[in-house]
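[1] this one's sequence-less:
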């Protein structure tokens, strides 16, 4: 007789992306999870002004962990899509930010969660809705034995990950363990970062414009050990708003994610 797989509260996985963003768990359950993320000058960026998309890393973590906490041991949630609305810049100094995720729905094939990032003064910086589906795994991911060297505070996220501008609207991400999740794939939040950088390049943001939303769909896993290229298509450019479509492709040219980025003055 085949028994029903048991569920356990999984380990919160610290991989390269979590080390880069200084993400730490606070409280974890199958209904609600809370993390902290350090404030720091690494959010500054010469093109994006302030890399709001970096909040996608802890938001992906916190919402995904809620779903993972209620699934059988032989399953793991993989993000299908994430929608993030940005209300303000992450702080470059001060108290850590609080990141909260809550369960909306879960069944034997998928999960839906929502969450928010709040700064030390209680101001909401970002809101997220995340959709995931469950995939079979031989064992749930664990924190890597690799020791990640956290970059110095003056090192921007762009520089730490090694993002390179190729042409206007095209950005490369070289292989780096700091871009990986617990399964060795590109972290969904890093794909959000790359999409923001490519969109900002396409509109020549110059540190003045800001990303107000990113809606991203994940179509296949990306390999953190390969080159990933983000290519933009400027769909609309008005006086106060721009709409940019960004496709992240692996070294074979196949898409890993497709996103719509809204940029405003």
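    Now that the structure is in, tell me what you want to look at. Here the structure is a predicted model, which means the values were calculated and not measured. Residues are numbered from 1 along each chain as shown.
[2] use CA for all of it now, contacts and neighbours both
    Fine.
[3] Which parts of the stretch 101-250 of the chain are strands?
    Secondary structure of the stretch 101-250 of the chain (DSSP state E, counting those that start in this stretch): strands at 110-118, 124-136, 164-167, 170-173, 210-218, 228-237, 241-249.
[4] Could you list the buried residues of stretch 19-36?
    Applying a neighbour-count criterion of 16 or more other CA atoms under 10 Å, the buried positions in stretch 19-36 are 19-25, 28-36.
[5] here comes the other one, which I'd like you to weigh against the first:
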């Protein structure tokens, strides 16, 4: 019989102030607080950080309708961004709904709206079910409960080793309940890596991120984000970003489209 697991409040959820999740097998709702942690020197606004919240609201509803002992793992996420989230502490409303459930997987979609009700980001997620030895916990560890207000890039410890490479040291702020880097953190970090590669300096915004997950990215290991500029124009750039824990073994492959503002 299908079972419902508790919503896991881990490092990414604490960092981005994601709360109030209400999840069924068909729908999910929740809230994310805005603030200065969404600012970024290269991206201007880290729109990709909304990937954590929308991954949660679209992923947990799949889990809620999944058989006991199985856990949904994302195959891929497509995000489109319409506008910047605010930085003033106002909430973003999150909603997710099931598109279809099939043998071994599901497709779901999500929307983030601002305080005025305007849509600022959308997500389509496709996931498949894997055997899981247990379900994640339902609370973050105490040392994570007081999140700083510094930018996400700083909190995650993202460092530029070369213009086309960012590294992220092991941190509980990146981990999901299974010990892998949260899929939304890979969206966010891939966006920031792309912005660094083109030296955006706040002059570009992310229009879309299309990311495929090919193997788990282990949060207890260093993660490297390697960028390749596929196209660079005056108004539009396209960057391919590959995350990995070890050279030659990709964890995720993202195509990031950046548009000049």
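    That came in fine, so what should we check first? The shown structure was predicted, so the numbers you read here are calculated from the model rather than taken from an experiment.
[6] Mind checking the TM-score on these two?
    Structural agreement between the two chains, given as a TM-score (TM-score structural alignment, normalised by the length of the second structure), stands at 0.96; 259 aligned residues with a CA RMSD of 1.2 Å.
[7] what's the counterpart of residue 81 of the first structure in the second structure?
    Structural alignment places residue 81 of the first structure opposite residue 76 in the second structure (criterion: TM-score structural alignment).
[8] again with residue 200 of the first structure
    In the superposition onto the second structure, residue 200 of the first structure corresponds to residue 195 when matched by TM-score structural alignment.
[9] Go ahead and confirm that match touches residue 43.
    Yes. The pair residue 195 of the second structure / residue 43 is scored as a contact, 5.7 Å apart, by CA atoms under 8 Å.
[10] Now do the shared contacts for those two.
    Residues touching both residue 195 of the second structure and residue 43 (CA atoms under 8 Å, 6 or more residues apart in numbering) are 201, 204.
[11] picking that back up, nearest spatial neighbour of the match of residue 81 of the first structure, skipping sequence neighbours?
    Closest residue to residue 76 of the second structure in three dimensions, ignoring its sequence neighbours and counting by CA to CA, 6 or more residues apart in numbering: residue 212, at 4.3 Å.
[12] Same question for residue 26 of the second structure.
    residue 98 (5.2 Å).
[13] re the thing from before, make JSON lines out of the strands of the stretch 101-250 of the first structure and add mean neighbour count and distance to residue 15 of the first structure.
    Formatted as JSON lines, the entries for those read as follows, by neighbours: other CA atoms under 10 Å; distance: least, CA to CA, whole Å:
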{"stretch": "strand 110-118", "mean neighbour count": "23", "distance to residue 15 of the first structure": "20"}
{"stretch": "strand 124-136", "mean neighbour count": "21", "distance to residue 15 of the first structure": "19"}
{"stretch": "strand 164-167", "mean neighbour count": "14", "distance to residue 15 of the first structure": "22"}
{"stretch": "strand 170-173", "mean neighbour count": "23", "distance to residue 15 of the first structure": "17"}
{"stretch": "strand 210-218", "mean neighbour count": "23", "distance to residue 15 of the first structure": "19"}
{"stretch": "strand 228-237", "mean neighbour count": "20", "distance to residue 15 of the first structure": "19"}
{"stretch": "strand 241-249", "mean neighbour count": "22", "distance to residue 15 of the first structure": "21"}
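[14] who wins for proximity to residue 85 of the first structure among the ones you listed?
    strand 210-218 (4.3 Å; CA to CA).
[15] Report the aligned residue range of the second structure for that closest one.
    Aligning strand 210-218 of the first structure against the second structure (TM-score structural alignment) gives residues 205-213.
[16] one step back: residue 195 and residue 43 of the second structure: which has the busier surroundings?
    residue 195 (31 against 25; other CA atoms under 10 Å).
[17] if we can go back for a sec, output the strands of the stretch 101-250 of the first structure in TSV, with distance to residue 152 of the first structure appended to each entry.
    Supplementary listing: the strands of the stretch 101-250 of the first structure in TSV, determined by distance: least, CA to CA, whole Å:
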stretch	distance to residue 152 of the first structure
strand 110-118	23
strand 124-136	24
strand 164-167	19
strand 170-173	20
strand 210-218	25
strand 228-237	24
strand 241-249	28
